[in-house]
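[1] take a look and give me a structure for this.
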Amino acid sequence: MGDTKVKTAETSPIRDLVARRRAGRSLEGPFYTDREFFALDIAAVFARQWIFVAVDAEVPEPGDHTTVDIGPYSVIVVRDDEENLRAFHNVCRHRGSRILTEGRGASGNLVCGYHKWTYGTDGALRYAPSQPADFDRGCFGLKTVHVRSVGGLVFVCLADEPPADFAEVAARIEPYLLPHRLRGAKVAARTDLVEDGNWKLVMENNRECYHCDGHPELLRTFFPTYGYTEENVPTALRPAHERYLRADAEMRGTYERLGLPYALIEELDSRATGFRIQRDALDLAGESFTTDGRAACHRRLGDLPTPRLGHLALHLQPNSWFHVVGDHAITFSVLPLAPDRTLLRTTWLVHPDATEDEDYDLATLVKIWTATNEQDARLVARAQQGISSPVYEPGPYAPTEYQVEAFCNWYITRLREALRR
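    Got it, this is the predicted structure:
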């Protein structure tokens, strides 16, 4: 399906638009508004790259499963009877019905609600009623999808041959993640927010803090100097920058004492699996994303001896970012629904033994990022409205928006590769 759409794009204006993309400026309007571009994005990006879709904590026991829609594809992620992760296309091998329509469950076998064809957690067809004597169940197992857990974060790839560098990237980021023991964590909350904008606008918005004065709750602890250098910090942000330098020096000492990797690794557009990872300081108490910076949960993730750890920030192209603090973790997954509609799925993880109302107050835990997500959704909708105007033309990125440029360059590289195939 994906290859057909890419070949169709070869004879359309898409090829010219991709070829003439100007570095350092935003993309032209059709990238965000045209259905043909949206189809190409699914085929060239979401059907070929590793996509973050879930966390191990959503499928902790054999038989637990969750589903995710990636464009026209629907994927089941399930924990099999040997406690391994499996992923399958959510398409019955009988007449193509969706097998599972609920997002999550723990039913063991996967039963199609149409004609009751029943599959094991290994994808094998176990039961197909009223078939002839010579019917071979072994020919009708579920179609598999590549799946991998990286430090408790679950990724799938729809391509026959996934990007080869993912194993290397996983090996480099897992040492940052493993001390927090996300694989054994518990889901405290999960929200789905549909934003009225193209998926790329959602990603671009997350990659810069040029707009962060629109996030008063987040800026209680998140330094507004993100993306600035020593040379271009504006006068108004100098006090925050000085606080950051002091907190950063303290955090580096803590990380070194605890043996926690913290150095910035930034390879956002120089490889197929673009990524950025870094431990960084938080403001105020420096423990968590709360109004005073103190931990929202009394139980810390992992066996780390202090809650004052700042935050571990991870960004992966094309659709995810993550924040891990001493007491909880937040994951964000961006999933395209239409040219102008995008699902943002946010999941909060806590210690497996943490109890709501005893160890944490749920409203406090989710307050900062719930407010931030809603504010970002309004900004993305405004951007979509403006880009849809006939008078829109690409504008220049500020120096602090270099990660937006890296995302767009990574994206254009993927399209060019697909159009050459």
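
[2] going by C-alpha atoms from here, please, whenever you check contacts or count neighbours.
    Fine.

[3] which ones are touching Phe88?
    Going by C-alpha atoms under 8 Å, 6 or more residues apart in numbering, Phe88 touches 75-77, 123, 142-145.

[4] how about it, secondary structure?
    strand (DSSP: H, G, I helix; E, B strand; the rest coil).

[5] relative to Ser270, how far out is the nearest residue in space to Glu204 that is not next to it in sequence?
    Spatially, and ignoring its direct neighbours in sequence, Glu204 is nearest to Val404 (5.3 Å; C-alpha to C-alpha, 6 or more residues apart in numbering). From Val404 across to Ser270, the span is 14 Å (C-alpha to C-alpha, to the nearest Å).

[6] who has more neighbours out of these two?
    Neighbour totals were compared for Val404 and Ser270, and Val404 leads with 25 against 13 (other C-alpha atoms under 10 Å).

[7] following up with a second sequence; could you model it the same way so I can compare the two?
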Amino acid sequence: MTTQTSTVTLHPRAADVQAQLSALLERRRAGYSLEAPFYLSEEIFKADMEYVFGRHWIFVAVAPQVAEPGDFITVDVGQDSILIVRDDDMNIKAFHNVCRHRGSRLCDEHQGSLGNIVCPYHQWTYDLEGKLIHADHMGDTFLREQHSLHKVHLRNLEGLLFICLADEPPQDFEEVAARMRPYLAPHKLNECKVAAQVELIEEGNWKLTMENNRECYHCVGNHPELTISLYEHGFGAQPGPQNAEGIARFEQIVKDSHARWEAMGLPSARIEELDTRVTGFRTQRLPMDRAGESQTMNTEVACKKLLSDQFTEKSLGGLSFWTQPNSWHHFMSDHVVSFSVIPLSAGRTMVRTTWCVHKDAVEGVDYDVANLTAVWNATNDQDRRLVEFSHAGAASKAYEPGPYSPFTESLVEAFCTWYVDRMRAGVSGGR
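    Down below sits the predicted model:
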């Protein structure tokens, strides 16, 4: 058996790191998991933050988190803290959470509400559009207009908030947005409210978190709560006599469901672009088993008030939307659940899960938070353990890249292909 171990030293020169990373990228074997250094090396983690999280559109929040003027959230991406705030004109803006005076962090809390943005150090004060409006003792020649907060690129895709830290963000996001709006708009996420949010720390590399999400090969036996609403052959199966009847039945259910939903104005067809563009994405609306209404323990809606008055039935399937490098989302008739993956170190990752319901839904009357969150709280904790098992295994001298199933792990391969392509572009100085 040939094993691969990290050769990245504790304090390598930048040129040495680049050379080692380039070699690892070039010898990546298609259809196999990545070599151990991609999961373990802090130097490669730094490259991930520069070439992936520093240059691409990152999903960070949902618009209902900043529902009213002055509402804000902060998001840390590597060394950068980002302040997202809704201004008085109801526009959502993003800024570096750094005072233009001497660099103090402006807002230290994850979320809250404010009238103006006031630096806690010397009370420099900015309005909600980032303009400096007050700075004592700076003299008559000081020009406030030259000291506005540094802006961060932000896009609101039907209630999903994406930021890009690059000076020039990938331009293909506008095309992705145009293609996705018809799918997402009927669920009216912009008009929802946050019913619950949970942050989970996984002691594993962020790529293992994403790889685990991109397949359901592991679901049977690991996710008893989630699989209640999943059709057995809905997450892949090897064709053959033993599966032929089940696959054919599932494909017919999908075909019939798509026809019904499309007639209702709900786009449902699969779009597969995870590894074919800079802003990789995938979507599809799929039926759910049993009552087929929502991802709950009994597969019935968790919220009595549906997301739109246009929804005339509860069984609208689950619209899934994946984006590279760090998110997945499930849109149902009664609620939306979104997942944002934020790397913390080579061996530590934060998964933030947010559940949204209709803004007029009343807790304890229309929905129960425990019921709403039960499936994914259980599933996230189960996935945490699996990611941690994988990270521990990658550290073993016996670890070597293993083959992906072509029937159940094709989306894992798509993620790794996208990642390797984007890292190669970063190392080579391309885009």
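
[8] now Asp41 of the first structure. Nearest residue, chain neighbours left out?
    Leu415 is the one closest to Asp41 of the first structure (C-alpha to C-alpha, 6+ apart), at 7.7 Å.

[9] got the contact list for that neighbour?
    By C-alpha under 8 Å, 6+ apart, the neighbours of Leu415 of the first structure are 18, 40-41, 44-45.

[10] let me know the secondary structure of the counterpart of Pro216 of the first structure in the second structure.
    With TM-score structural alignment as the criterion, Pro216 of the first structure lines up with Pro224 in the second structure. Classification of Pro224 of the second structure using three-state DSSP returns coil.

[11] just the one 10 residues further on next, same as before
    Of the three states, Gly234 of the second structure takes coil under three-state DSSP.

[12] what is the neighbour count of the nearest residue to it once chain neighbours are set aside?
    Nearest non-adjacent residue to Gly234 of the second structure, counting by C-alpha to C-alpha, 6+ apart: Phe250, 6.9 Å away. Applying other C-alpha under 10 Å, we find 16 residues neighbouring Phe250 of the second structure.

[13] just to be sure, Phe250 of the second structure is in a strand?
    No. Phe250 of the second structure is assigned helix when assessed by three-state DSSP, not a strand.

[14] which part of the second structure matches stretch 360-378 of the first structure?
    So stretch 360-378 of the first structure sits over residues 367-385 in the second structure, by TM-score structural alignment.

[15] ok, and what's touching that stretch?
    Contacts of stretch 367-385 of the second structure (C-alpha under 8 Å, 6+ apart): 195-196, 200-203, 209, 212, 222-223, 225-226, 295-297, 302-304, 355, 361, 363.

[16] what about those residues, which are in helices?
    Among the contacts of stretch 367-385 of the second structure, the members found in helices (DSSP state H) are 209, 212.

[17] mark which of the contacts of stretch 367-385 of the second structure are buried, thanks.
    195, 201-203, 209, 212, 223, 225-226, 295-297, 302-304, 355, 361 (16 or more other C-alpha atoms under 10 Å).

[18] those residues in strands, which ones?
    Using DSSP state E, the members of these that fall in strands are 195, 201-202, 355.

[19] among the residues you listed, which one sits closest to Val176 of the second structure?
    Val176 of the second structure has its nearest neighbour among these in Trp355, at 23.4 Å by C-alpha to C-alpha.

[20] gap between the closest one and Leu226 of the second structure?
    Following C-alpha to C-alpha, the distance that separates Trp355 of the second structure from Leu226 of the second structure is 16 Å.

[21] Tyr404 of the second structure too?
    22 Å.

[22] ditto for Leu274 of the second structure
    23 Å.

[23] and for Leu208 of the second structure?
    Leu208 of the second structure is 20 Å from Leu226 of the second structure, where distance means C-alpha to C-alpha.

[24] quick one: buried residues of the longest helix anywhere in the first structure?
    The helix that spans the most residues within the first structure, counting by DSSP H, is helix 362-387. By 16+ other C-alpha under 10 Å, the buried positions in helix 362-387 of the first structure come out as 362, 365-366, 368-370, 372-373, 376-377, 379-381, 383-384, 387.

[25] and stretch 111-128 of the second structure, by the same measure?
    111, 116-119, 124-128.

[26] tell me the secondary structure at Thr283 of the second structure.
    Applying three-state DSSP: Thr283 of the second structure is strand.

[27] corresponding residue for it in the first structure?
    Using TM-score structural alignment as the criterion, Thr283 of the second structure maps onto Ile277 of the first structure.

[28] what's the burial count for its match?
    22.

[29] how about the one 4 residues further on?
    By other C-alpha under 10 Å, the residues close to Ala281 of the first structure number 26.

[30] also the one 3 residues further on?
    For Leu284 of the first structure, the count of nearby residues is 18 (other C-alpha under 10 Å).

[31] check the gap between it and Thr346 of the first structure for me.
    24 Å.

[32] can you check Ile368 of the first structure too?
    Taken as C-alpha to C-alpha, the span from Ile368 of the first structure to Thr346 of the first structure is 12 Å.
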